[in-house]
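> sharing a model prediction with you, sequence too.
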Amino acid sequence: MGLGIIGWIVIGIVAGWLAEKVMGRSHGLITNLIVGVIGALLGGFIASNLLGIDVGGFNIVTLLVAFLGACLLLFLVGLVKRRT
C-alpha cells in the first residue's frame, strides 16, 4: 500500500523537522515539508536503486529513509552555500 498525499506531507514534515534539528538549522514548517519530501525522494532513490531496500508505505523505514535523505540534502545545500 502506497502513501497518499496526506501521508507524504506528514512524513515530509516529520523528516524535515528531524533533519533540521540534527543538522543545526532553523527553518519554518513549509521549508521542513519541502526538505522532507525532496529528502524522501532522494533517500528513496538511493535506498531502492543503490542499496536494494524496498521503501514504501507509512512505516518507520520510510521515515528513516526520508530523514536520512533530508539530512543529505541539507548537507549538500550547505556545501554549495559555502562555495558561493
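Alright, I've got the coordinates.
> all contacts plus neighbour counts: C-alpha atoms, from now on.
Fine.
> and the longest helix along the chain, what's buried?
For the chain, the longest helix by residue count, based on DSSP state H, is helix 60-83. Residues of helix 60-83 classed as buried: 62-74 (neighbour count, 16 or more other Cα atoms under 10 Å).
> neighbouring contacts of that helix?
11-12, 14-16, 18-20, 22-23, 35-44, 47, 55-56 (Cα atoms under 8 Å, 6 or more residues apart in numbering).
> this is the comparison structure:
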Amino acid sequence: MLIIGLILFGMLIGAGAQLVLGREGGSVDWTMAIVAGLVGSFVGGLLISLLAGDGIELRASGIIGSLVGALIVTALWRWLAGRSKAA
C-alpha cells in the first residue's frame, strides 16, 4: 500500500507542477506527471526535509520541496523536449 500511495502522491505533485507551469495541449501528461512527481518528490522533498531538520517524516517542508523538485523536473523535461523538436 505504501508504494501505491507514493505513486499517487507523485502523480498529484507532478500534475500540480504542470498546472503551475501551464499545461501543453490543455491536458495533463500523466507519464510526465508520474516521473516528475516521483523524481521531484525524492530529490526535492528529501533534500528540503533534511535541510529543515524534519528528518524523513511527512511535513509541510517535504511537500513544498516535492512540489519545487517536480517543477524543476517538469521544466527541464519540457526544455529538453523543445530542443529535440527544434533540431
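Right, received. Where do you want to start? These numbers were taken from a predicted model, which means no experiment stands behind them.
> TM-score of the superposition?
The TM-score (TM-score structural alignment, normalised by the length of structure 1) is 0.68; 79 aligned residues with a Cα RMSD of 2.5 Å.
> matching residues in structure 1 for stretch 7-14 of structure 2?
The alignment of stretch 7-14 of structure 2 onto structure 1 (TM-score structural alignment) covers residues 9-16.
> once you drop chain neighbours, what's closest to the most centrally placed residue in structure 2?
Of all residues in structure 2, the one closest to the mean position by Cα atoms, centre = their mean is residue 70, 2.3 Å from it. Nearest residue to residue 70 of structure 2, sequence neighbours excluded (Cα to Cα, 6 or more residues apart in numbering): residue 40, at 4.0 Å.
> who's in contact with the one you found?
With Cα under 8 Å, 6+ apart, residue 40 of structure 2 has these contacts: 65-73.
> let's see that with 6 Å instead.
By Cα atoms under 6 Å, 6 or more residues apart in numbering, residue 40 of structure 2 lies in contact with 66, 69-70.
> ok, the residue mapped onto residue 32 of structure 1 from structure 2 to residue 44 of structure 2 distance?
For residue 32 of structure 1, the aligned position in structure 2 is residue 33, judged by TM-score structural alignment. Look at residue 33 of structure 2 and residue 44 of structure 2: by Cα to Cα, to the nearest Å, they are 15 Å apart.
> neighbour-wise, which of these two wins?
Shown here are residue 33 of structure 2 and residue 44; by other Cα atoms under 10 Å, residue 44 has more neighbours (26 against 23).
> who touches that one in this structure?
By Cα under 6 Å, 6+ apart, the contact list for residue 44 of structure 2 reads 65-66, 69.
> repeat that with 10 Å
In this structure, residue 44 of structure 2 makes contact with 37-38, 50, 61-73, judged by Cα atoms under 10 Å, 6 or more residues apart in numbering.
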